[in-house]
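Engineer: Give the three-dimensional model of this entry:
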Amino acid sequence: MSIANSFRAIQARLTMVMVEDDGMSTVEYAIGTIAAAAFGAILYTVVTGDSIVSALTNIISRALNTNV
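Structural biologist: Okay, the predicted model is just below:
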């Protein structure tokens, strides 16, 4: 193996070591879980508000009303 080939092999290996992100998956899952929980809390707050509950109740009442 020539010196140039050895240098290229070492350079390729170092590049792969710097690019690998095996440890990132746990952090990404944690951040995704926190974001999903925050979105769920905000959605729950909005949906359980008085104006949304009354609007949904009116929509369902009108949909189930058989008097035309």
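
Engineer: C-alpha only now, for contacts and for neighbours.
Structural biologist: Fine.

Engineer: which stretches of this structure form helices?
Structural biologist: 3-19, 24-47, 50-64 (DSSP state H).

Engineer: Can I get the ones you listed in CSV including mean neighbour count?
Structural biologist: Formatted as CSV, the helices of the chain follow (neighbours: other Cα atoms under 10 Å):
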stretch, mean neighbour count
helix 3-19, 11
helix 24-47, 11
helix 50-64, 11
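
Engineer: and for comparison, fold this next one:
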Amino acid sequence: MAEGRGSIRPLANDLGMSTIEYAMGSIAAAPLAAVLYTVITGSDVVEAIRGIIVDALNSGPAA
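Structural biologist: Sure, this is the predicted structure:
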């Protein structure tokens, strides 16, 4: 079967490509997770979430 114009051909040798992608993703995700953890566990965010939950429980179902 002949390949037409614009057809996609797989790379000849892509060994290890997924390993480096996982490594780069982990390197990028670790500091982001640390920042998000710090923000979420901060007292302002915890109080805001608690306020939203208390308001929702006190308001009851919408009529």
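
Engineer: Now the TM-score, please.
Structural biologist: Scored against TM-score structural alignment, normalised by the length of structure 2, the superposed chains reach a TM-score of 0.61; 49 aligned residues with a Cα RMSD of 1.9 Å.

Engineer: Tell me who's in contact with residue 33 of structure 1.
Structural biologist: Applying Cα atoms under 8 Å, 6 or more residues apart in numbering to residue 33 of structure 1 gives no contacts.

Engineer: Against residue 20 of structure 1, how distant is it?
Structural biologist: Distance from residue 33 of structure 1 to residue 20 of structure 1, counting by Cα to Cα, to the nearest Å: 23 Å.

Engineer: and if you look at residue 66 of structure 1?
Structural biologist: As judged by Cα to Cα, residue 66 of structure 1 and residue 20 of structure 1 stand 63 Å apart.

Engineer: Contact partners for the counterpart of residue 54 of structure 2 in structure 1?
Structural biologist: Taking TM-score structural alignment, the alignment pairs residue 54 of structure 2 with residue 61 from structure 1. Going by Cα under 8 Å, 6+ apart, residue 61 of structure 1 touches no other residue.
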